[in-house]
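Colleague: Next one to model:
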Amino acid sequence: MLTKSIHSYNSRQTQTNKVKMSFKVFILISFLSINIHSILGQQGKVRCLFQDSIEHGYTCVLELMKSDSVNDDVEGVHLPGKTDEDVRRVEGNWQDLVNIPPLICNVYINTEDIDLNSCLIERVTESSFKGCKKLKSLKLERNHITQIDENSFLENPELENIELWSNQLTTLPGNLFINQKKLQNLAIDSNRIVNLPNNIFKSLRSLKTINLSENRIPALNHAWFETLDNLENLYLHFNQIEDLPVGIFTHMSKLTQFSIYSNRLRVIHSHSFGLHPTLQFAWLQMNQIEAIDEKFILNTSVSEISMNFNVCAHGSIVDNSFSRVIMRIALRTCFENYEKLMAGPLTKLLIDRDLSSKVNV
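Modeller: This is a model prediction of the structure:
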């Protein structure tokens, strides 16, 4: 009886030891997998699910397959009559890529559209899109990108659209867009940008829309915009901008939409814009605006100004008439304050208010 009990105990102990050993092996494998993942950027094989549609053309829907090895090739079965050269779009939304597999542009060299949003990507390198010389649209929004190497887009001269919004960028290299002479839309909003190099947008002479909103920009640099003659839409809302420099937008003869709400503006000078026959919409709400130069509306075709939650005016003002009667009435206090500002008294009032608020704090 005692012998049976000892045997039973030893058997259970052996099973327990096996379980413990299996658990240790599992932990070790998991640890190694995590480290391989962090080193390679992704672990496993890349597979494509091929689709064909009128909207996107022949598409590779990218999928990261967990595996013991990392291949330099893409797996997947083409649709009948199709080859790698027929692929026009690559998308890989919600994949845990970390780094962009260079093999995308090594294999699908005729790709025109790449959409890798929400893939936990942390960095864009010189090799990320090397080989995609026909690339027109690149979407990398909602990732964790903190760094983009200077020559990342050097081999993509056909780019017309770049979307980098909702990442963790604090700045960009000065020559990043040096070869993007056809770029029309650039979205780098919802990042952590404080400042940018002087020449960052110098080559973007075809740019029509730029979105710099929801960053941490305290001041605008005249050099950023000096070559953007064809710009139509400029979005600067949700930053920390306090002033619009003299002449900063005067050369933008095609500017139609201007958004700078939720900043720290106090005065709108006409000398920042000059003559703007195309400007139609100005969103200025949620600033601290106390004065506006009346020439700002007389020298433009602006038909809608949003002034909600400012000091000298409140509300959305729409006026399509040439004489701007409604705007003159609604913004009368702003215009009067501007005249006082130019004469001197309002300046002293603003200074006194600043000093008083600092004392109270």
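Colleague: all contacts plus neighbour counts: C-alpha atoms, from now on.
Modeller: Noted.
Colleague: Checking my notes, Thr16 in a strand, right?
Modeller: No - if the criterion is DSSP: H, G, I helix; E, B strand; the rest coil, then Thr16 is helix and not within a strand.
Colleague: That one and Thr3, how far apart?
Modeller: 20 Å (CA to CA, to the nearest Å).
Colleague: Which one's more surrounded, those two?
Modeller: Set Thr16 next to Thr3 and count neighbours by other CA atoms under 10 Å: Thr16 wins out with 12 against 8.
Colleague: so how far is stretch 69-87 off the chain centroid?
Modeller: 31 Å (CA atoms, centre = their mean, to the nearest Å).
Colleague: ok, now which ones touch the closest residue to Ser69 other than its chain neighbours?
Modeller: Spatial nearest neighbour of Ser69, excluding adjacent residues (CA to CA, 6 or more residues apart in numbering): Gly44 at 5.5 Å. Shown in contact with Gly44 (CA atoms under 8 Å, 6 or more residues apart in numbering): Leu64, Met65, Lys66, Ser67, Asp68, Ser69, Val70, Asn71.
Colleague: Please tell me how far Gly44 sits from Thr59.
Modeller: The value you get for Gly44 to Thr59, if CA to CA is used, is 21 Å.
Colleague: To compare against the first, here's the next sequence to fold:
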Amino acid sequence: MELFCEYSTVSPFYTDEDIYKCEVIGINRIASNGRVLNIHGTHPDGKSNADVNTLTIFDHQIENFPRYLCNFFPNLKSISVLCCGLKKLSKFDFIGCEGIEKLMLNGNLIKSVAPDVFEYASNLEIISFFMNQISFVPEIVFDGLKMLKYVNFKMNPGIDWCCKEFGQQGNLLAEIKVKLRKDFGAKQVIGSDENGTQEFFEAFKFLENFRDSARIAMEDNCDNRIKMMFNRL
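Modeller: This next block holds a predicted model:
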């Protein structure tokens, strides 16, 4: 795929550091595997791809995560793919993205998370899968994330909680594992392919009730009300 960026400098209230941002305003879907082949856009004077630390894609229909983004933006710290119908996520999407600290995937159609999906993004601090269709998360998925501070799985059919670091980071990982065991019990992963899809052996029945509010929000195509919710996460 090719991405078309609008670049801007943002001064958020919660930090003293300016953010130099790529807002994706268009996508040309050349290949089906999500590989980014080119990124178009004009930087303001004095700026370049190396200055981009934040990338946001909102309401552009893509099933695959844009792969190899960090080949173009080597200093990315934050990636947000919001309300895009995203279905697939793989560890290969993050090759070269060891510096990523924040990953927001709210309002998509992701159903499962591969156990090794964050292998190449080991410095993640904030992860959000708010309002997807996740019905299973393997217990080991966060094991390599030593900097993790916040995880959000709210409003998913099989999992509905968020965890925030209080005190030692090791306690957060332990709390997450306890919650995942409680949610999924003896369900086991028996396979994971290159696209991040999985096969499961079910030791118990899937949770069947999907919140009406989540369904309505997805059918509403992420209107401004939902966008405001995402901005608060």
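Colleague: What does Phe92 of structure 2 correspond to in structure 1?
Modeller: Aligned against structure 1 by TM-score structural alignment, Phe92 of structure 2 finds its counterpart in Ser127.
Colleague: so that match, which of the three states?
Modeller: Per three-state DSSP, Ser127 of structure 1 ends up coil.
Colleague: That one: neighbouring residues, count only.
Modeller: Using other CA under 10 Å, Ser127 of structure 1 has 18 neighbouring residues.
Colleague: quick one, helices of structure 1?
Modeller: For structure 1, the helices defined by DSSP state H occupy 2-40, 103-107, 222-225, 295-298, 325-330, 332-343, 345-360.
Colleague: Distance to Leu154 of structure 1 added to those, as TSV?
Modeller: Shown next, in TSV, are the helices of structure 1 (distance: least, CA to CA, whole Å):
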stretch	distance to Leu154 of structure 1
helix 2-40	24
helix 103-107	14
helix 222-225	20
helix 295-298	40
helix 325-330	47
helix 332-343	47
helix 345-360	48
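Colleague: Select, out of the ones you listed, the one closest to Cys48 of structure 1.
Modeller: With respect to Cys48 of structure 1, and counting by CA to CA, the nearest of the helices of structure 1 is helix 103-107 at 10.4 Å.
Colleague: That closest one maps to which residues in structure 2?
Modeller: By TM-score structural alignment, helix 103-107 of structure 1 lines up with residues 68-72 in structure 2.
Colleague: and the residue of structure 2 positioned farthest from its centre, how far is that from Asp51 of structure 2?
Modeller: Largest separation from the mean C-alpha position in structure 2: Asp45, at 30.9 Å (CA atoms, centre = their mean). Between Asp45 of structure 2 and Asp51 of structure 2 the computed distance is 12 Å (CA to CA).
Colleague: Same check on Phe153 of structure 2?
Modeller: Counting by CA to CA, the gap from Phe153 of structure 2 to Asp51 of structure 2 is 31 Å.
Colleague: Equivalent analysis for Lys88 of structure 2, please.
Modeller: 28 Å.
Colleague: Likewise for Met155 of structure 2?
Modeller: On the measure of CA to CA, Met155 of structure 2 and Asp51 of structure 2 end up 34 Å apart.
Colleague: give me the number of residues near Gln169 of structure 2?
Modeller: Look at Gln169 of structure 2: counted by other CA under 10 Å, it has 17 neighbours.
Colleague: Neighbour count: Phe153 and Asp51 of structure 2, which is higher?
Modeller: Comparing Phe153 of structure 2 with Asp51 by other CA under 10 Å, the one with more neighbours is Phe153, at 22 against 16.
Colleague: got a list of what the residue mapped onto that one from structure 1 touches?
Modeller: Using TM-score structural alignment as the criterion, Phe153 of structure 2 maps onto Ile188 of structure 1. Contacts of Ile188 of structure 1 were listed using CA under 8 Å, 6+ apart, and they are Glu163, Leu164, Trp165, Ser166, Ile210, Asn211, Leu212, Ser213.
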